[in-house]
Structures are given as structure tokens and as C-alpha cells.
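S.K.: this is a predicted model, with the sequence first.
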Amino acid sequence: MRAIPESQSLDIVDLPDPEPAPGKVIVDVAAAGVNRADIMQRAGKYPPPPGASNVFGLEASGTISAVGDDVSGWSVGDEVCALLAGGGYAEKVAVPVAQLMPVPRGVDLVSAAALPEVSCTVMSNVVLTGHLAPGELLLIHGGSSGIGTHATQLAHALGARVAVTARNQAKLGRCRELGAEILIDYTTQDFDAVLAEHGGADVILDIIGAKYLGANVKALAPGGRLVIIGMQGGVKGELNIGALMAKRASVIGTTLRARPVTGPGSKAMIVTETVARTWPLIESGDVAPVIDSTFRLDDAEAAHERLNSGDAVGKVLLTLG
């Protein structure tokens, strides 16, 4: 099969087709999502977990072409999308059945590749970890990103209020269309000051990390939950414990890729919750995949450049076939 394994040059090479091991299926890939984690892995800063494929790609959609032993509930010919620890930038990928998801009704097969990583990330961090409730205020850093556009829609559909940061009015306008009501241009505004005018954020979904730590704590409402899922702004920050205690707030760091496939806190649990709670909102039209652009597999370099430019709104996809 043709695939793009880990390297800095994104060369397409021929690799053996994956085999349908017990508990796994083989998916013929229609499209794969491009994520910042891929760019970090390419730079040598985010290696795949032990035992994972060294082929890029943390999500994909396609059609099941082979089924391993001990697999039930899935058949050859089923259209699926999948959360991956690696392997999506390829014509075929082996997927543990616990990480498979049906394509939601009303979503085409290529567009479905835009869903697994963002939907599982948002469900895991905003709902299962952040415990966002109706009427609460969610602050999303990077509101125009793939995660941001999905989180905005999901939170709005769940009855929460949404604040977002983005770097220009065009991006903020798109966030407004998706349900955000508090729009913050981080190039000209201090988000903590803006949030203070609204009583603070009950949940903050943060992709920046150390650079925003102090301001994030200031931006929290009493009892607020800061959930850090990225480190674009560094890994070491200074935490004012007194300010955190005064607000009875919490700071939580999480990740998705390195979680176990099954068991407590596993990908299986997150996938199950995502299909049960997010898929109906997609099928009703309350949440939709937001796709910025698509590129062919042999143009993966351009896809990475598009994502890394900071100009994308929503997901960047690679198509195969």
C-alpha cells in the first residue's frame, strides 16, 4: 500500500498491507484528518506511543475491507470513521474495533474523516472531564480550529454559552455563525479582562499551555475548570496557587493519543460516549463537520503548510482513492 511514514519530508512509500489481527479491522481509507499532532510528530516532538504505527495520521474514514478474529458488530463493506494512534496517511489502516465509529447519517464518507479526533477530544475534555453544564460559560482558545469549531457547536447544542479567542475578525465572524457569543481578538484584547466582565468562564479548553496559565486562572469563574490539552505556548508556567484556591478552581491536563484502547479512561469509553451523545446532534444538524480544505495524499506537504499557516478555519483533510 502507499503511505507516508514518519519523516520530515512526507514522502509516499510502498509498505506491506496491514493484516486483520484479532480484535481489529482493516479500513480502506477514503480520507484522513490532518492534525497539529502530525506537525509536531514530523518535527520530532510527538513520537507515536509504543506499538503504534509510525505512519502519520490520527483519524480516518473509509470502508471495512477485512475483519479479524473476535470481531463482532462490524462487517466488510461498512462505512466507518476511526480514532487512531497512527496510520491514517495510508491506503489501508488497521483499527481496533473499540476505536471504530459509524459514519453519522447525513455525513459523506470523506467529510466523516473530520470528526473522530475533534469529537472525541471535545467529548473527553469539555463534557466528561470539564463537566460543562447548560447555562455555563465555556472559553475556547483557538475557536476557529478544528477542535474549536466542533466544541463551539457542541457546547451551544448542549445549552452552554461560548466565548472564543481567535486572531482576526474574519475568524471570529465564523465562530459567531457556529454559536459563539463572546468574541475575543487575542491580538488586541486581553481575554481574562473580557471574561471578567461576564463573571468568568466555568470551563476553559486550552491548547496553549504555559503562556496562558496565569491569565487562564484569572479568567476562571468560582469553581471553574481549566482543561489543558495543548502546549503550543510552552510546557512550564508559574501557577498562582492562592488565586486558584480562592476560586476553588481546578487545573487539569489531559491527552488522548496515549490512552489505553480499553479499560477506565480508555479510548473505547470516549468513543462510546461520543457516538452516544454527539452523533445524534450531528444527525439532527445541530453539529456539523467544518472543513477548511482538502488535499490529495501526494500533496500532504501543502496540507501541512495550510494547517501550520494559522489561516485554516476548521479541519484540513487528505483524500485517497
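M.R.: All right, it came through fine.
S.K.: from here on, contacts and neighbour counts on C-alpha atoms
M.R.: OK.
S.K.: what about stretch 156-171, how long is it end to end?
M.R.: 18 Å (C-alpha to C-alpha, to the nearest Å).
S.K.: and the helices in the chain?
M.R.: For the chain, applying DSSP state H gives helices covering 36-42, 116-122, 146-157, 169-178, 191-196, 213-219, 241-246, 267-277, 279-283, 300-308.
S.K.: buried ones in the last one, by neighbour count?
M.R.: Counting neighbours by 16 or more other C-alpha atoms under 10 Å, one finds that the buried residues in helix 300-308 are 300, 303, 304, 306, 307.
S.K.: do the second one as well
M.R.: Neighbour-count burial for helix 116-122, counted by 16+ other C-alpha under 10 Å, picks out 116, 117, 118, 119, 120, 121, 122.
S.K.: any idea how far residue 164 is from residue 137?
M.R.: In this view, residue 137 and residue 164 are 10 Å apart by C-alpha to C-alpha.
S.K.: do the same with residue 117
M.R.: Applying C-alpha to C-alpha, one obtains 20 Å for the distance of residue 117 from residue 164.
S.K.: what's the answer for residue 267, then?
M.R.: For residue 267, the distance to residue 164 - C-alpha to C-alpha - is 27 Å.
S.K.: settle it for me: which of these two has more neighbours?
M.R.: residue 164 (27 against 23; other C-alpha atoms under 10 Å).
S.K.: look up the closest residue to residue 27, ignoring the ones flanking it.
M.R.: Nearest residue to residue 27, sequence neighbours excluded (C-alpha to C-alpha, 6 or more residues apart in numbering): residue 64, at 4.4 Å.
S.K.: correct me if wrong: that neighbour contacts residue 81.
M.R.: No. Using C-alpha atoms under 8 Å, residue 64 is not in contact with residue 81; the gap is 9.8 Å.
S.K.: below is structure B, check it against A:
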Amino acid sequence: MRIGVVPPVPMEPFVASAHEAVNLWSAFFTAPDRSALLETARLAGFPENYSAYARCLYGLIFDLRIEAVYYPQPGVPKEVLKAIEMAAEQGVESVPFAFPLFRNDQRLSQALEALRRRLGVDPAVLEAVVQRLHEVRTVLRRYDGLQMRTAAFSSRAYVSMLAQAMDPRGDLEGLKRRIERGILDYRDEGRERWTRVGIVGLPPYRESFYETLESMRAVAVYDEWGLENNPMSPSMDLTFLYHTCSLPYGLKRRLERVQREAATRRLQAVVLAVEYLCESLKDEGYFRVNLGLPVYVFENRGGDRLSSAEERGLKRLLEEQVAAP
């Protein structure tokens, strides 16, 4: 069976299964040509006023001939959920992965066990996959550590590497080599002196965002979405790995994680990336009041090029950090 997985549903049981699984966010973010996916969605009747992520996800489901979609509950944007529901009307199975409403390792363990059984995965095979993924993520931790310490890579390269790592497609050794090549490709561009930015929320997928950051001498050294979906704890206990994930557990848990990362990574500003500005007021207000860092809200919905107003807002945020003592 061909299965599509929407993060932060854990990928490990799917990698260990006999099914062909694809991380739909990773496939969307790293797609070389999203226009083809948008066209597939349009021809299939998906609303054109929805976000590019939802439309492309719908296109991916049909282009990749996905037979079942596993998605997180809670934690999926409503338009993505709409895409899954519309696909279900066309015969695609939709399966929620229910994170506990509150952090509870016993209930999370039960949910993971139910997922393992549903996929028909042998416990020993799953254990072996977790071990191999641990080796991959050890290399990924080196990549992330290099970015954290020296801002070694462009923002686009950094976020893309984390997105690629979410979708091993069963080729764990190949993924490990790609990350190692990324580390070896390091070139000192002097970014360690640039403004250090953290990305919170679904990463910006409008290409010009990263071009604009680069032109303003700012670099992303933290990607909440990418790191939460690539748990890099030394532990190889699957329940523990995802018990530490804060994304499904509300703003307070996320804030605690982001604050720790902000201190460790010496963040100077945060970009809160959202699908729609009108739906972000609660999140925006909470982070602005409690985070202790300047916050710029970036709307993913929109054309590829940033508007002049968006460029001015981002420039103003970054210039304030340069001027700060």
C-alpha cells in the first residue's frame, strides 16, 4: 500500500513496514516544481483559494497514487484536513494518529503500539529501524550543531536538509550520506556575524523569503518544525522521542521549547510562519508577549514573491537587531 504521512505523525513505524510511505510535507517542500502539483489539484477540483500547501498535498495524493493518509490529531491545519477529507471522498483512506490531549507517555506508547499493529510491523524490525534512524540523526545533529554554532549554511539549505531528513523513504544509508555531504559542503560565508533568526511554525515555503533573508544578512539557525519532526535525543525509545515533541501539546509547551532553543542558539529575532494572518492572532499574541524576542509574522499564503510591505516589515525587524547594542 502507498501511504502518505502528515507530520508530526512518527515516521519510524512506516519506515519499518512493508508499505511504501512518503512524508507529504517533505515531498511538498522539496518538490522541484510545485506548479505541476497545483495543476493536478486544480484539475481534481480542489479550491484554488486554499493555501499552496493544502493544494499541493492534494495534488501529491493523486500524483503519487496514495491509498491512505495518516495525519496528526490534533495538529493539522484545517485546509490540509480539508484536502484529506476531499481525498477520502475519492476513496483514499484517512487515518488519524491521536496524540494524547496532554503529555502522557503511557497513552502515547499505546498509540504507537496501535500504529505498529495496524501497519503489521514486527517489533524487532521496528527496533532495528529506530537504531538505524538514530545513526542518521546523529549525523543530522552534527549538521544542526554546525548551523547553531557558526551559521554555516544558507537558511534555505538548512531548512531543506531538515525537511529531507523527515522522509527517509527506506533508504537510510542514502539519507545519511546526503547529510554528510551537506556537512562537507560547508563554506565559510561569514554568516556567523549575521542576524540570527529562528523560524517557528510551518516553515516559509515561498522561495523569495529565503532570498530576502540572505540579502538582508540574516540567517535561520533554528527551525522548530524541522527539529520537532526529526527528534535527535540520544534515546532510542520511540515513546520517549515523541513524548518530548512539543508541537501537538499547545502554545505553552511550544514556548518552553522555543525559549530554551533561543537561549542556546543566541536568537535575535523570530519569524512566526503561518498559513493565514487572520488565523494567527492567538499564536502571534502569545509569542509576542511571552517569548522575549522580536517576532515577525510571515504569511505562507500568497505569491512566490514577497510584497513590498512584507519586505519592509522583515527589513525593519532585522535592522532593529543590527542597531541594538
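M.R.: Alright, I've got the coordinates. Given the structure is predicted, the values throughout are model-derived calculations rather than measurements.
S.K.: can you pull the TM-score for these?
M.R.: The TM-score (TM-score structural alignment, normalised by the length of the first structure) is 0.29; 147 aligned residues with a C-alpha RMSD of 5.8 Å.
S.K.: wait, what's in contact with the closest residue to residue 80 of the first structure other than its chain neighbours?
M.R.: Nearest non-adjacent residue to residue 80 of the first structure, counting by C-alpha to C-alpha, 6+ apart: residue 102, 4.6 Å away. Residues near residue 102 of the first structure by C-alpha atoms under 8 Å, 6 or more residues apart in numbering: 79, 80, 81.
S.K.: ditto for residue 56 of the second structure
M.R.: Here residue 56 of the second structure is in contact with 28, 34, 37, 38, 41 (criterion: C-alpha under 8 Å, 6+ apart).
S.K.: roughly how far does it sit from residue 89 of the second structure?
M.R.: Going from residue 56 of the second structure to residue 89 of the second structure by C-alpha to C-alpha gives 17 Å.
S.K.: one more: residue 14 of the second structure?
M.R.: 24 Å.
S.K.: neighbour-wise, which of those two wins?
M.R.: Shown here are residue 14 of the second structure and residue 89; by other C-alpha under 10 Å, residue 14 has more neighbours (26 against 11).
S.K.: that one reaches residue 119, doesn't it?
M.R.: Yes. Residue 14 of the second structure is within contact range of residue 119, at 7.3 Å (criterion: C-alpha under 8 Å).
S.K.: would you mark the buried spots in stretch 272-281 of the first structure?
M.R.: Buried residues in stretch 272-281 of the first structure, counted by 16+ other C-alpha under 10 Å: 272, 273, 274, 275, 278, 279, 281.
S.K.: for the residues you listed, which one is nearest residue 228 of the first structure?
M.R.: Distance to residue 228 of the first structure across those (C-alpha to C-alpha) is lowest for residue 274, with 19.6 Å.
S.K.: how about residue 32 of the first structure, nearest residue that isn't a chain neighbour?
M.R.: residue 60 (4.1 Å).
S.K.: you'd agree the one you found is up against residue 28?
M.R.: No. Counting by C-alpha under 8 Å, no contact exists between residue 60 of the first structure and residue 28, whose distance comes to 9.5 Å.
S.K.: pick out whichever of the two has more residues nearby.
M.R.: residue 60 (39 against 23).
S.K.: right, and the helix or strand after the helix or strand encompassing residue 143 of the second structure?
M.R.: Secondary structure from DSSP states H and E places residue 143 of the second structure in helix 123-150. Downstream of helix 123-150 of the second structure, the first helix or strand assigned by DSSP H and E is helix 155-165.
S.K.: show me what that next one packs onto, helices and strands only.
M.R.: Packing partners of helix 155-165 of the second structure (3 or more C-alpha pairs under 8 Å, 6 or more residues apart in numbering; DSSP states H and E): helix 24-29, helix 123-150, helix 207-215, strand 218-223, helix 224-228.
S.K.: right, and these - which one's nearest residue 69 of the second structure?
M.R.: helix 24-29 (9.1 Å).
S.K.: in whichever helix or strand comes after the closest one, what counts as buried?
M.R.: Following helix 24-29 of the second structure in sequence order, the next helix or strand is helix 34-43 (DSSP H and E). Applying a neighbour-count criterion of 16+ other C-alpha under 10 Å, one finds 34, 37, 38, 39, 40, 41, 42 buried in helix 34-43 of the second structure.
S.K.: got the contact list for the second one?
M.R.: What it means is residue 37 of the second structure. Applying C-alpha under 8 Å, 6+ apart, the residues near residue 37 of the second structure are 55, 56, 57, 58, 59, 60, 63.
S.K.: among those residues, which ones are buried?
M.R.: Among those, the ones that count as buried by 16+ other C-alpha under 10 Å are 55, 56, 57, 58, 59, 60.
S.K.: strands along the second structure, start to end?
M.R.: All strands of the second structure, identified by DSSP state E, fall at 2-5, 20-23, 68-73, 93-98, 195-201, 218-223, 269-274, 295-299.
S.K.: let me know the angle separating the last one from helix 207-215.
M.R.: By that I understand strand 295-299 of the second structure. Here the directions of strand 295-299 of the second structure and helix 207-215 differ by 150 degrees (axes from the mean of the first three to the mean of the last three C-alpha atoms, to 10 degrees).
S.K.: now strand 295-299 of the second structure against strand 269-274, angle please.
M.R.: 30 degrees.
S.K.: distance of the closest residue to residue 319 of the first structure other than its chain neighbours relative to residue 94 of the first structure?
M.R.: Leaving out its chain neighbours, the residue that sits closest to residue 319 of the first structure by C-alpha to C-alpha, 6+ apart is residue 31, at 4.2 Å. Between residue 31 of the first structure and residue 94 of the first structure the computed distance is 14 Å (C-alpha to C-alpha).
S.K.: many thanks, have a good one.
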